[in-house]
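[1] quick one: sequence and predicted model below, then my questions.
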Amino acid sequence: MASKEVVLSAAKQFLNFVNKTPSPYHAVEEVKTRLLAAGFRELREADSWDLKPKDKCFVTKNQSTIIAFAVGGQFKPGNGFSIIGAHTDSPCLKVKPVSKVNRCGFHLVGVECYGGGIWHTWFDRDLGVGGRVLVKNGGRIEHRLVNIERPILRVPNIAIHLMRDMNEKFSPNKESNLIPVLATTVQSQLNGGGGSCDASKTEESKSANQSDKHQALLVQLLCGELQVKPEQLLDFDLHLADTQPAVIGGVLDEFIFSPRLDNLLNAYTSTVGLINSCTGPSLDADPNVRMISLFDNEEVGSESAQGAASSFQEYVLRRISTGGSQTAFEEAIAKSYMISADQAHALHPNYSDKHESNHQPGLHKGIVVKINSNQRYTSTAITMAILREIAGKAEVPLQDFMVKNDSPCGSTIGPIMSAKLGMATVDIGAPMLSMHSIREMCCTSSVLQAETLFKNFFEHYPEVFKSLNF
């Protein structure tokens, strides 16, 4: 086992990543920064690609999905792909296209629930906003990232004196009870932040300016951060985020308390695994292409141009396979293998009855292999055997997870991608608690274990594939 210092060092580097990434756009930008520092170059979908062995490249979609790959030194069209798939999005509250809500002397911000969040955990949290803003700058439209890390929003709970049964059945209405407070009307008017001045505008002028769809104070804050004028704002996609940073926790410094563990942990560790696998000589002898595919919109079904259900990954794979026989792509699929890396449910000490008695993953006990005969997960005996062989070489422990027969089962991008491509796939993840809460929990050792497993996967999959005798 690695020393505690090594485990904590890897965990703290992950914390630095997650604290900078309140939205999928920030996650992709941080991944790009690390790839560029490691010698990868950016490609554009609209350009022609001229790829050679040992090239290291990446391409983005919608600035929220990224595919990065390193071409093996012995790669020829028709050879296989070693792929890790993960996702960049997490359940959150998103600012509505028209978000201005004034009620009872408060300026509120209308939000939409994105994904299957545990929404009661968003009450009484100190919230900022982060995301992207489309800005008109002269004759150009620019994509800008913004991250307001100070607490500007809050969804206040109702006092127990006014809702005596709150502890028995608190189930807030997502439309009417989950609207964050930005400011009071009184202070807004005293500070010149809108109020009666908005009423003087005509309906025609209101519709002509995107900024008028939102609270003036919020628009002023965004414009100040970006150094632009309100009329330059064309549109934006803003995610609310907890301003409390991700931290190491527990009396023994063994836990990570953090937002967005599902699934930034795997987006980050797969990136580190790919980069680390390219630092030694192993890439020179690799017949495969090593790849990470980090998709947006997994939490809402993946059916988007930048989601795993799109043709984006297939197009990238086909372009890399160009130059061989007419069936080079199809030949490559048969030699390829994909890890679908998404977080897994650890045994909950207060709800142990929710777990199948023989499948109870624990913290610090290894990466979890997820199995479901009804194909909510894609793991098969063959794909699990391949992973176990690689994990043995990496000295990373594995655990098995299966839901109870009387329990619903979640899913991942694994079934979507494997069905679309016909590619051998296994579903895995790091064990965690509080999945889909605003503050999730996992163990520090998962970061290093995932990084190590992914690095060894890229280095050893081709030789394990060759060992298959069927």
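    Yep, that arrived.
[2] alpha carbons only for contacts and neighbour counts from here, please
    Fine.
[3] list the contacts for the one residue sitting closest to the centre of the chain?
    Centroid-nearest residue in the chain: residue 88, 2.1 Å away (criterion: C-alpha atoms, centre = their mean). Counting by C-alpha atoms under 8 Å, 6 or more residues apart in numbering, residue 88 touches 23-24, 27-28, 64-65, 263-264, 267, 294-297.
[4] one more structure, for comparison:
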Amino acid sequence: MREALNQGLIDFLKASPTPFHATASLAARLEAAGYVRLDEREAWHTEPGGRYYVTRNDSSLIAVQLGRRAPLDGGLRLVGAHTDSPCLRVKPQPELVRNGFWQLGVEVYGGALLAPWFDRDLSLAGRVTFSRDGQLDSRLIDFRAPIAVIPSLAIHLNREANKGWAINPQTELPPLLAQLPVDASRDFRSLLAEQLEREHGLRAERVLDFELSFYDTQAAAVVGLEQDFIAGARLDNLLSCYAGLSALLAAGEEENCALVCTDHEEVGSCSACGADGPFLEQTLRRLLGDGEAFVRTLQRSLLVSADNAHGVHPNYADRHDGNHGPQLNAGPVIKINNNQRYASNSETAGFFRHLCQQQGVPVQSFVTRSDLGCGSTIGPITSSQLGVRTVDIGLPTFAMHSIRELAGSHDLAHLVKVLGAFYQSAELV
């Protein structure tokens, strides 16, 4: 099971270079399992026992299994994650020609570690909006091939490089795409139109706009002398999306279960399709109805907010509280912060810890050092939006927000097992 899950994650990461592609990958797997797509613009006709999913902005997805047990009796079992990761996004008018090289201007999305982006084989993917036969259309594209690189400056020209230096994203991050003849120029939108024709067989009259991200073409892999680790891009937080999907597809038919994978977590979640927007509440109200029954159902429900945690890096162990240092391959981590950066409380954390113990899954705790700031997740946002009880958890990782992150190769199976038990748990907190 462990090897199959790890390979499934690797395949999922390869198919999901952007939130748009991640959502499409999730949708394809749900449809293959019999889930029916709902359109937000149309009337919904659902029934007990039905399995449905809905997307918004092509980058967020909610999947719901309506169980045989009435939601008002047993509540909802929700698992939340996010589809976005820090990256380099292409600017609207990105063309740069400098010293005979064609480059693209980029904007940093989220809190990215910038140094690892240098000297990588980069490709480009995302959503393109265009006109065709007088009509608007949008498609996802993925160049797949390594079409760009951000070369480092040689040590001879920057003797202070190994002492650390501030990277200027405006001047130092534009990737190189090609070397051009003297006085030549290239049109980026023409390049996108060519890719639309190659990938979809569509002739775009005019490329109107785009949302495109560079990504590392090196595939994720199980690595290490004893194959202890999974290395790959976008583990934060596609690892949790994949774990939640795997658990949902294996869930029984009795309970009401939901998987919520939203965009824009890395930039605050404040969008129409983010956790700080109305997407989840509007979806649940359409499925469960308004009024007192809706509130009563939520008060019988529980959200497991799954987002990666900081494992203890052996070279930087002093960056952790000595009593709260999560280890890779030692199970999921309950994340706690008394200033409400995480939404766990004693009851929800106790429930999750008890569930892990019942399943024979190791479980850990994380509290950040008292003299360091603490990150946050969709947990507090969703909890405050809906009033649903929440526990924040995640798998320990290294190099969070790097172009290539590292997790334990045993931990995915641990997380899928406990989330599967959560989806089938007859009693919540």
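    The structure has been received and is ready for your questions. Everything numeric here is computed off the predicted structure, so don't read it as measured data.
[5] got a TM-score for the two of them?
    With the length set by TM-score structural alignment, normalised by the length of the second structure, the two chains reach a TM-score of 0.96; 429 aligned residues with a C-alpha RMSD of 1.7 Å.
[6] ok so, going back, any idea what the residue nearest to the centre of the first structure aligns with in the second structure?
    Aligning on TM-score structural alignment places residue 88 of the first structure opposite residue 83 in the second structure.
[7] for residue 248 of the first structure, same thing?
    Under the alignment (TM-score structural alignment), residue 248 of the first structure maps onto residue 222.
[8] not counting its neighbours along the chain, what's nearest that match?
    residue 230 (4.4 Å; C-alpha to C-alpha, 6 or more residues apart in numbering).
[9] how far does the strand or helix carrying that neighbour sit from its chain's centre?
    Taking DSSP states H and E as the criterion, residue 230 of the second structure maps to strand 229-232. How far strand 229-232 of the second structure lies from its chain's middle: 16 Å, per C-alpha atoms, centre = their mean, to the nearest Å.
[10] ok, and for the helix or strand just after that strand, which residues are buried?
    For strand 229-232 of the second structure, the following helix or strand on the C-terminal side (DSSP H and E) is helix 235-249. Residues of helix 235-249 of the second structure classed as buried by neighbour count (16 or more other C-alpha atoms under 10 Å): 235-248.
[11] how about the residues you listed in a markdown table, adding distance to residue 184 of the second structure?
    Shown next, in a markdown table, are these (distance: C-alpha to C-alpha, whole Å):
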| residue | distance to residue 184 of the second structure |
| --- | --- |
| 235 | 40 |
| 236 | 40 |
| 237 | 41 |
| 238 | 40 |
| 239 | 43 |
| 240 | 46 |
| 241 | 44 |
| 242 | 45 |
| 243 | 48 |
| 244 | 49 |
| 245 | 48 |
| 246 | 50 |
| 247 | 53 |
| 248 | 53 |
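[12] and the match of residue 248 of the first structure, how far from residue 231 of the second structure?
    Distance, residue 222 of the second structure to residue 231 of the second structure, using C-alpha to C-alpha, to the nearest Å: 6 Å.
[13] ok, the two, which is more surrounded?
    Taking neighbours as other C-alpha atoms under 10 Å, residue 222 of the second structure and residue 231 compare with residue 231 leading, 23 against 19.
[14] doesn't residue 221 make contact with that one?
    Yes: between residue 231 of the second structure and residue 221 a contact is recorded at 5.5 Å, counting by C-alpha atoms under 8 Å.
[15] on that earlier part again, wait, the match of residue 248 of the first structure touches residue 229, no?
    Yes: assessed by C-alpha under 8 Å, residue 222 of the second structure is found in contact with residue 229 at 5.6 Å.
[16] in the second structure, what stretch matches stretch 390-405 of the first structure?
    Counting by TM-score structural alignment, stretch 390-405 of the first structure pairs with residues 355-370 of the second structure.
[17] helix or strand: which one has residue 16 of the first structure?
    helix 4-18.
[18] check which helices and strands that helix sits against.
    When contacts are defined as 3 or more C-alpha pairs under 8 Å, 6 or more residues apart in numbering; DSSP states H and E, helix 4-18 of the first structure sits against strand 247-249, helix 261-277, helix 445-466.
[19] in JSON lines, list these along with distance to residue 57 of the first structure.
    What follows is those, written out as JSON lines (distance: least, C-alpha to C-alpha, whole Å):
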{"stretch": "strand 247-249", "distance to residue 57 of the first structure": "32"}
{"stretch": "helix 261-277", "distance to residue 57 of the first structure": "11"}
{"stretch": "helix 445-466", "distance to residue 57 of the first structure": "16"}
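[20] just tell me what residue 56 of the second structure corresponds to in the first structure.
    Using TM-score structural alignment, residue 56 of the second structure lines up with residue 61 in the first structure.
[21] ok, the residue lying closest to its match once chain neighbours are set aside - contacts?
    Excluding the flanking residues, the one nearest residue 61 of the first structure by C-alpha to C-alpha, 6+ apart is residue 306, at 5.8 Å. Contact partners of residue 306 of the first structure, counting by C-alpha under 8 Å, 6+ apart, are 61-62, 64-65, 295-297, 312.
[22] try 10 Å this time
    Going by C-alpha atoms under 10 Å, 6 or more residues apart in numbering, residue 306 of the first structure touches 60-66, 294-298, 312-313.
[23] and residue 199 of the first structure, by the same measure?
    The contact partners of residue 199 of the first structure, by C-alpha under 10 Å, 6+ apart, come to residue 206.
[24] could you do residue 249 of the first structure as well?
    Going by C-alpha under 10 Å, 6+ apart, residue 249 of the first structure touches 255-258, 441-444.
[25] and for residue 181 of the first structure?
    Here residue 181 of the first structure is in contact with 101-103, 106-110, 127, 152-156 (C-alpha under 10 Å, 6+ apart).
[26] how near is it to residue 154 of the first structure?
    With the distance defined as C-alpha to C-alpha, residue 181 of the first structure ends up 5 Å from residue 154 of the first structure.
[27] top strand in the first structure by residue count?
    strand 140-153 (DSSP state E).
[28] average offset between that strand and the second structure?
    In the superposition with the second structure, the average deviation recorded for strand 140-153 of the first structure is 1.6 Å (mean C-alpha distance after the TM-score superposition for the first structure).
[29] give the aligned range of the helix or strand just after that strand in the second structure.
    Downstream of strand 140-153 of the first structure, the first helix or strand assigned by DSSP H and E is helix 166-169. Aligning helix 166-169 of the first structure against the second structure (TM-score structural alignment) gives residues 161-164.
[30] from the chain's centroid, how far away is that stretch?
    Between the centre of stretch 161-164 of the second structure and the centre of its chain there are 31 Å (C-alpha atoms, centre = their mean).
[31] and if you look at stretch 11-24 of the second structure?
    In terms of C-alpha atoms, centre = their mean, the centre of stretch 11-24 of the second structure is found 9 Å from the chain centre.
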